[in-house]
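Q: The following comprises the amino acid sequence and a computationally predicted model.
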Amino acid sequence: MIYTVTFNPSLDYIVSVSDFKLGLTNRTDSELLLPGGKGINVSTVLQNLGIANTAFGFTAGFVGEEVRKEVEQLGVKAEFISLDEGVSRINLKLKSIDGTEINGRGPRIPREAVDALMTQLDRLGADDTLVLAGSIPASMPDDIYQKIMERLDGRDVRIVVDATKDLLLNVLGHHPFLIKPNNHELGDIFGVKLSEREEVVPYAKKLQEKGAVNVLVSMAGKGAVLLAEDGSVYAAEAPKGTLKNGVGAGDSMVAGFLAGYGESGDYEHAFRMGLAAGSASAFSEQLATKDEIKKVYETCKITKIG
């Protein structure tokens, strides 16, 4: 079973306003309301690919109840911990002004809720996969990723970490099965600018040497690179298509990789599935469907460079 954790889920209110005027009343041309958060995005794409999974996390208030309902309607098993105080966040995303967003803060997460999450995680074991994605709310301990991995140490759980800088670096010693920085995040870690596929390889290798099993680097329009556990290095150009929505593309790549690896255990196929899923979501108004991913998969060209 694949499990995802979203510490701070949201309802994403995605609107388009063709002629936005500051300081005046504006009316939307289109509206979309979706459950949001990186872990939930991974769960959604996995479900779209026909892969059963369970979403963990924290919800609060009437917004939290709507998040739960929306996630369950997608077919994902929602096992969110309901908080007694606060309200889950609503994120406003204004598509028509260069991806402008206003994101809510979300509720305070008490120690008791964190303990309850840890108890949920205790049931994971061999053949399970856990996806830890995104930032950590200020009300939670900043070493929560490490604590989770320490708790699961020795249980043969595959753990995926999609986080930035110290959050990522601090868990490498626990040997996450997959990490997925983008080229900018990878460059920030080492204080360099990385813009070409060949440039990311030595720095991704450094993260592998620090403990990551597989390193998948997304590069938006420049494609992606995978350094696999078996020593293979794969690179790919970005598939051709029209960018409609960059939100969730990286999460879709994680879902596609896990789906591909689960099907075959083959890293080249997993990489191709990840690239296809990430690109298909970028080419869609919403997160990609199975048919959209399959269509892009047929156009992906993978090169083994090491």
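A: Nice, I can see it.
Q: CA atoms for contacts and neighbours, from now on please.
A: Will do.
Q: if you go through the stretch 101-250 of the chain in chain order, where are the helices?
A: 111-121, 144-152, 165-169, 183-190, 197-209, 249-264 (DSSP state H, counting those that start in this stretch).
Q: Check the ones you listed for me and report the most buried one.
A: Compared across the helices of the stretch 101-250 of the chain, helix 249-264 shows the largest average neighbour count, a mean of 24 (mean count of other CA atoms under 10 Å).
Q: list the helices and strands that one packs on?
A: Packing partners of helix 249-264 (3 or more CA pairs under 8 Å, 6 or more residues apart in numbering; DSSP states H and E): helix 38-48, helix 267-282.
Q: Which one, of the helices of the stretch 101-250 of the chain, ends up nearest to residue 1?
A: helix 249-264 (10.4 Å; CA to CA).
Q: List the contacts of that closest one.
A: Here helix 249-264 makes contact (CA atoms under 8 Å, 6 or more residues apart in numbering) with 38-39, 41-43, 45-46, 49, 51, 180, 218, 266-267, 269-282, 287-288.
Q: Now the buried members of these.
A: Listed as buried from the contacts of helix 249-264 are 38-39, 41-43, 45-46, 49, 51, 180, 218, 267, 269-282, 287-288; burial here means 16 or more other CA atoms under 10 Å.
Q: could the helices of the stretch 101-250 of the chain go into JSON lines alongside distance to residue 60?
A: Shown next, in JSON lines, are the helices of the stretch 101-250 of the chain (distance: least, CA to CA, whole Å):
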{"stretch": "helix 111-121", "distance to residue 60": "11"}
{"stretch": "helix 144-152", "distance to residue 60": "20"}
{"stretch": "helix 165-169", "distance to residue 60": "25"}
{"stretch": "helix 183-190", "distance to residue 60": "31"}
{"stretch": "helix 197-209", "distance to residue 60": "36"}
{"stretch": "helix 249-264", "distance to residue 60": "23"}
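Q: one more structure, for comparison:
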Amino acid sequence: MTMKIATLTMNPAIDTSTSVAEVMPVHKLRCAAGRRDPGGGGINVARVLRRFGHAATAIYVVGGITGKLLRKLVEGEGIESRIIEADEETREDFTVLEERSGNQFRFVLPGPALSETVCSAALDTISALHPAPEYIVASGSLPQGVPADFYARVVSAGRQVGSRVVVDTSGAALSGALATCPFMVKPSLRELRELTGEELGEEVSMVAAARRLIAEGQTEAVALTLGGEGAVLVTGDGAWRANAPHVEMRSAVGAGDSFVGGMVGALASGDDWEEAFRRGIAAGSAALLSPGTELCRPEDAERLFVEVKTRKIA
């Protein structure tokens, strides 16, 4: 039987979230009880996939005491782990909701510097997956020590075992990945602007930029997320625009990861591009309803799915 989906996270974190009446300097801030979740792009995607009933194998780097806690948190959500050991401590991130204003403050620490040995171990882990997954989701930032072409190497390793590799990252890591034509990339509008150097102020220019990437053999599909304006999907066969359902946002953490999890899970279940796109939008929107770092809930995503409308772009 074929493994459906694996995820890769080179820069995972323990995400701690809490709330406080008001953020002020100098004074001690008495916070509400904290919540710890396993975090980092690929781990978040695996968490979403598991909630939607998909078996997901999470490949990630761990180190030190915090790394042991991260592994415990991941496995506590029923996700199979493939561990890559590192010498330095796994990072922690901190999210605080200011109750007075409703603003969310996100403190993101840098990840540990990783050696070439750790990078090679991650690629070897992908090559050794048996049976090979249908999809590999490589998601999140690359920490110090990891070369900008690392995701390109992941795409190549995935292709050699017959997997479709989805990449969700930014900056040099994204441009590096495009050298080996991943199955799909998921930039935000800001990330696509940085990649192309273009303003991309209108839908026609966004679609044109995505189509150029596909025509030049840099990727097979582009899922462009636009925040509250929805998203655009461009493939070799067509292009679609989808609205974002209106929701009262409680937290923006993990919306993009929820989008990827919802969409890739739907593709793995046999849905066509347009249907999977709608599933991704619904999951990403549902994540906004959950506090802190909880990500999306399936019941919210299912309810919002009927509100997601798509139109084909000529």
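A: Arrived safely. Worth saying up front: this structure is predicted, and the values here are computed from it rather than measured.
Q: What does the TM-score come to for these two?
A: The TM-score (TM-score structural alignment, normalised by the length of structure 1) is 0.93; 304 aligned residues with a CA RMSD of 1.8 Å.
Q: quick one: residue 141 of structure 1 from residue 8 of structure 1, how far?
A: Here residue 141 of structure 1 is placed at a distance of 14 Å from residue 8 of structure 1 (CA to CA, to the nearest Å).
Q: More neighbours: those two, which one.
A: Legend: neighbour count by other CA atoms under 10 Å for residue 141 of structure 1 and residue 8, higher for residue 8 (26 against 13).
Q: Show me what the more buried one lines up with in structure 2.
A: Counting by TM-score structural alignment, residue 8 of structure 1 lines up with residue 11 in structure 2.
Q: show me what contacts its match?
A: 40, 60-61, 111-112, 140-143.
Q: which one of these sits closest to residue 247 of structure 2?
A: residue 40 (24.2 Å).
Q: And for that closest one, the neighbour number?
A: 24.
Q: counterpart of it in structure 1?
A: Aligned partner of residue 40 of structure 2 by TM-score structural alignment: residue 37.
Q: from memory its match sits against residue 43, does it?
A: No - using CA atoms under 8 Å, residue 37 of structure 1 is not in contact with residue 43; the gap is 10.0 Å.
Q: Return the residues in contact with the aligned partner of residue 276 of structure 2 in structure 1.
A: Taking TM-score structural alignment for the superposition, residue 276 of structure 2 sits opposite residue 270 in structure 1. Taking CA under 8 Å, 6+ apart, we find residue 270 of structure 1 in contact with 256-261, 264.
Q: Distance-wise, check the residue lying closest to residue 270 of structure 1 once chain neighbours are set aside relative to residue 157 of structure 1.
A: Nearest residue to residue 270 of structure 1 in three dimensions, chain neighbours excluded: residue 260, at 4.0 Å (CA to CA, 6 or more residues apart in numbering). Per CA to CA, residue 260 of structure 1 is found 18 Å from residue 157 of structure 1.
Q: Can you give me the distance of the alignment partner in structure 1 of residue 72 of structure 2 to residue 87 of structure 1?
A: The alignment partner of residue 72 of structure 2 in structure 1, by TM-score structural alignment, is residue 69. Distance of residue 69 of structure 1 to residue 87 of structure 1, computed by CA to CA: 15 Å.
Q: swap in residue 43 of structure 1?
A: 22 Å.
Q: tell me the centre residue of structure 1?
A: The centroid of structure 1 falls nearest to residue 251 when counting by CA atoms, centre = their mean (3.0 Å).
Q: what's the counterpart of that one in structure 2?
A: Mapped onto structure 2 by TM-score structural alignment, residue 251 of structure 1 lines up with residue 257.
Q: In contact with the residue in structure 1 that residue 206 of structure 2 lines up against: list those residues for me.
A: Matched to structure 1 by TM-score structural alignment, residue 206 of structure 2 sits across from residue 200. By CA under 8 Å, 6+ apart, the residues touching residue 200 of structure 1 are 183, 186, 194, 217, 225.
Q: Show me where structure 2 has its strands.
A: Counting by DSSP state E, structure 2 has strands at residues 5-9, 13-20, 35-39, 56-62, 80-85, 91-98, 104-108, 135-139, 164-168, 184-185, 221-225, 231-235, 239-242, 310-312.
Q: Which stretch of structure 1 lines up against the shortest one?
A: Alignment of strand 184-185 of structure 2 against structure 1: residues 178-179, by TM-score structural alignment.
Q: same question, the last one
A: Strand 310-312 of structure 2 lines up with residues 302-304 of structure 1 when matched by TM-score structural alignment.
Q: Superpose on structure 2 and give me the mean offset of the matching stretch.
A: In the superposition against structure 2, stretch 302-304 of structure 1 averages 1.2 Å from its aligned positions (mean CA distance after the TM-score superposition for structure 1).
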